[in-house]
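Participant: Structure for this input, please:
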Amino acid sequence: MATVLLIEDEIALGMIVRDSLEVRGFTVDYAIDGEEGLALFRSKKPDVVVTDVMMPKLDGFSLAERIRADDPYVPIIFLTARSQTVDVVKGFDLGGNDYLKKPFSMDELIVRIKALLNRNQPTRPADPEKLTIGKYHFDYTRQKLALNDHEELLSHREAELLRRLYDHRNQVLERSTVLLDLWGDDSFFNGRSLDVFITRLRRHLKDDPNVQILNIRGVGYKLIA
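Facilitator: The predicted structure follows:
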């Protein structure tokens, strides 16, 4: 069974979640703050990370950012009392795969963990993979987009979304496919988050008029390049 790294500073809640996961066959490493969680991540190499957002020493967003610097692909689930769009977008922007609003049911957490573990994770390329999008050069592995001498660092989520658009360039990429692949479900709330990232990518690509991300109403998006 998979190994879960759980980081939760509310010890009573953390113990309940840990025990519930272990009863269901998961191996659980438990930390009570972000710094301890990062150290456990680097030593244990878990299959999935479940982390609170509001924590001492290192908050969940900062923890996710450091984890992503080490590993672009390990699934990260945020446990949070925050549900405003700006907070959720920030979490996804830093590389989170899913979030659960407190209070939550253990059954829902387990379903989400299993969904992320069952999802095919991308294989890390052996060498940096540089792609051409119009006049831009997109380094997917390093998450960088370059035009002439100007280079921009993309967020993890921006790079993943742009890669999927590139793989379907000049074709329709269905909105529901993107949401299920990158967000875990196609809820209205996650759809709003996706809209934010599409807007950001359009801004990154605005200096080449031959590159466009079109809305295909009711279906999805098309990258024209």
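Participant: make it CA atoms for all contacts and neighbour counts henceforth
Facilitator: Will do.
Participant: Do a quick rundown of the strands in this protein.
Facilitator: 3-7, 27-31, 48-52, 76-80, 98-101, 130-133, 136-139, 144-147, 150-153, 172-174, 212-216, 220-224 (DSSP state E).
Participant: how many neighbours does residue 208 have?
Facilitator: Around residue 208 there are 14 other residues, counting by other C-alpha atoms under 10 Å.
Participant: Surely it touches residue 135?
Facilitator: Yes - taking contacts as C-alpha atoms under 8 Å, residue 208 lies within contact range of residue 135: 6.5 Å.
Participant: Also this sequence, please, to line up against the first:
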Amino acid sequence: MANPIKILLAEDEAALGQIIKESLETRDFEVLLCNDGEKALKAYQSEKPELLVLDVMMPKKDGFTLAKEIRNVDDTIPIIFLTAKSQTQDVVEGFTIGGNDYLKKPFSMEELIVRIHNLINRTQLQKTADVLNIGDYTFDFPKQKLNYKNEDATQLTHREAHLLFHLIKNQNSVLDRSLILNKLWGTDDFFSARSMDVFITKLRKKLNKDERIKILNVRGFGYKLTI
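Facilitator: Model prediction:
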């Protein structure tokens, strides 16, 4: 029997944290529950979880700060933010610093579980995918690295890597905006759409050394990578 997937849950609301922990354990996850950011960082360092669920507003160290510190040493671990914040800039910040998904409180446990499974499936895909070529770039999807000719590799975030993977796989065809938002963000709402625009802009900059490569905005439909 396979070992259960280990999840680190950082949530300072005791009752909510316990509910989430027990719900995930009924689905055969192993859950490490911490009630502040400092304890969560220590648990991450000692227990090596496979996925993080981080509340944004926590004592001692908030979820965004915690995620930034973890991303400095780990570019691949999936991160889901739990947040009461609903401002666009807060959501975009969460994705920009390396979050893979977010849920606004209150949320249903079923939705959290679906999003966890989606991230796990994406991570498994990443581990088995091939190295891809696009123009003068080599894209190592499993390692989330983008190489231009003989220069040092550029490290991509988890979400940047998956977005680029789908753009390359659909090269010269329109990548449906709603479909990819639901696949990578879990929703196609306004906040996620704004976040996706930010990531597209970042990928354009990282691919701009080869002038043949374009990521086109097909208004009303999505994006198309051409070369």
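Participant: picking that back up, spit out the residues that contact residue 208 and residue 135 of structure 1 alike.
Facilitator: Contact with both residue 208 of structure 1 and residue 135 is made by no residue, according to C-alpha atoms under 8 Å, 6 or more residues apart in numbering.
Participant: Not counting sequence-adjacent ones, nearest residue to the counterpart of residue 218 of structure 2 in structure 1?
Facilitator: Residue 218 of structure 2 maps onto residue 216 in structure 1, with residues paired by TM-score structural alignment. Using C-alpha to C-alpha, 6 or more residues apart in numbering and skipping residues adjacent in sequence, the residue nearest residue 216 of structure 1 is residue 222, 7.0 Å away.
Participant: what's the top helix by length along structure 1 aligned against in structure 2?
Facilitator: The longest helix of structure 1 (DSSP state H) is helix 188-204. Counting by TM-score structural alignment, helix 188-204 of structure 1 falls onto residues 190-206 of structure 2.
Participant: Now the lengthiest helix in structure 2: buried residues?
Facilitator: For structure 2, the longest helix by residue count, based on DSSP H, is helix 109-128. Residues 112, 115-116, 118-120, 122-123, 126 are the ones in helix 109-128 of structure 2 that count as buried (16 or more other C-alpha atoms under 10 Å).
Participant: repeat for stretch 135-149 of structure 2
Facilitator: 136-148.
Participant: tell me the centre residue of structure 2?
Facilitator: Centroid-nearest residue in structure 2: residue 100, 1.8 Å away (criterion: C-alpha atoms, centre = their mean).
Participant: For that one, what is the corresponding residue in structure 1?
Facilitator: That one, residue 100 of structure 2, aligns with residue 97 by TM-score structural alignment.
Participant: pretty sure the residue nearest to the centre of structure 2 is touching residue 181, no?
Facilitator: No - assessed by C-alpha under 8 Å, residue 100 of structure 2 is found out of contact with residue 181, at 11.7 Å.
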